[in-house]
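J.: need the 3D shape of this:
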Amino acid sequence: MKLVVLACLAAVAVAAPQFPEDDPRHIAVLRDNRHDDGEGNYRYEFETENGISVNAEGRPGNVGQANVQGSYRFTLDDGTRVEVTYTADERGFVPESPIFPTSHPLPAHVPELLAIAAEQRRQGITFDEQGKRVTG
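T.: Alright, predicted model coming up:
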C-alpha cells in the first residue's frame, strides 16, 4: 500500500507543470516561513508575487484533532481582494469573510406572522394540508 501511495505521489510530481522563470505563468514565492516543534504545534506563512498569502497556526486538540486558526488572501479576476479567516477544531471548519453570501433580512411582516402562528399553536388551533382550520 505504501508503495502505491509513493508511486502516485511521484507521478503527480513528475506530471506537475514546471514553468521557467521567464514564463508568464511562473509565480515567485516572496515569503515562506514554517515552524514545527514536533509536538503537534506548528505555524506557517507564505506569500507569492501575485498576491496570494496564507498563514496558519495549529496545536493539538484535546480529543485528538488539530486546532487551527488561519487566513488566506487572494485577488479575483475583477481586482476584488478576498480575505478569509478561519478556525478548524472539534466543531469543524468555520470560515468567515465579507465576500461570502449572507441571508436576506426577513420582510417586515414575517415576525408578525410567526407570532400569530405561535399564538394559534398555544391555543391548540390546527390546520389541514389545504390550510383549512381543523380544531380550536
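
J.: use CA for all of it now, contacts and neighbours both
T.: Fine.

J.: what about residue 71, which SS state?
T.: Secondary structure for residue 71, judged by DSSP: H, G, I helix; E, B strand; the rest coil, is strand.

J.: that one reaches residue 55, doesn't it?
T.: Yes. Taking contacts as CA atoms under 8 Å, residue 71 lies within contact range of residue 55: 5.5 Å.

J.: burial count for residue 63?
T.: The burial count assigned to residue 63 is 8, neighbours taken as other CA atoms under 10 Å.

J.: contacting residues around it?
T.: The neighbours of residue 63, taking CA atoms under 8 Å, 6 or more residues apart in numbering as the test, are residue 90.

J.: now show me the structure for the sequence below, then we'll compare the two:
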Amino acid sequence: MVSKVLLSVLLAVAAAAPQSYRPPSNTYSAPGGSSGPVVPILVDDREGPDQFGNYNFNFETGDGISRQEQGAPQGELGAVASQGGWSFTFPDGTPGVFSFVADGAGYQPQSNLLPTPHPLPAHAIAQIEKARQEDAAGASHSSAPSRNYGLP
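T.: Below you'll find the predicted structure:
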C-alpha cells in the first residue's frame, strides 16, 4: 500500500516538472516578481578613488537615465567634497534633472522639481522683524534677563 502511494506521488511530481528548457528572455525579474525589459548600459566610466581620495564616475543607460559625480578631499581633515547630478525622463515625457554639491555646508540638491516652502505671510515677517529688533535692543541694554515680565 505504501509503495503504491509513493509511486503515485513520484508520478505526480514527474508529470508536473517542465518538459522542455527555454533560454531566458530579454527580461529581468525584480524582487517582487515583476518583469520588464533589460535596459542596456551605454556608458560606465569610473575612476578612483585614487591614493589621495579623488574619484569620478559617469554612467548612462539606454532608457535615458544618466548619473555623474566627482569628489576630492578638502580641508585639513580630508573630508571628501563631491558634486554631481542625475537625469531621467518621467513616463509622461517630463525631464527630471537634479544636481548637488556635498561639502562642509552639507548636502545641497538643486532641481526645479524639489518642493519649496510657501512664502511667509507679511504679518509673520513683521513679527519676526519686531522680535529681532527687540532682541537687539535688549542685548544693548542688559545681558541679564528682565524679571518684570513687561510690567513698569
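
J.: where does the TM-score land?
T.: Scored against TM-score structural alignment, normalised by the length of the first structure, the superposed chains reach a TM-score of 0.63; 110 aligned residues with a CA RMSD of 2.9 Å.

J.: now the strands for the second structure?
T.: 27-29, 35-37, 41-47, 55-61, 66-74, 79-89, 95-103, 106-110 (DSSP state E).

J.: could you dump those strands to CSV with distance to residue 117 of the second structure?
T.: Output for the strands of the second structure, formatted as CSV (distance: least, CA to CA, whole Å):
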stretch, distance to residue 117 of the second structure
strand 27-29, 39
strand 35-37, 37
strand 41-47, 37
strand 55-61, 32
strand 66-74, 27
strand 79-89, 23
strand 95-103, 18
strand 106-110, 14
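
J.: next, format those strands as TSV and append mean neighbour count.
T.: Below are those laid out as TSV (neighbours: other CA atoms under 10 Å):
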stretch	mean neighbour count
strand 27-29	12
strand 35-37	11
strand 41-47	13
strand 55-61	17
strand 66-74	18
strand 79-89	17
strand 95-103	16
strand 106-110	12
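
J.: I'd like to know which of the ones you listed is closest to residue 15 of the second structure.
T.: Closest to residue 15 of the second structure of the strands of the second structure is strand 27-29 (CA to CA; 26.2 Å).

J.: which helices and strands does that closest one pack with?
T.: Here strand 27-29 of the second structure touches strand 35-37, going by 3 or more CA pairs under 8 Å, 6 or more residues apart in numbering; DSSP states H and E.

J.: report the central residue of the first structure.
T.: residue 95 (3.9 Å; CA atoms, centre = their mean).
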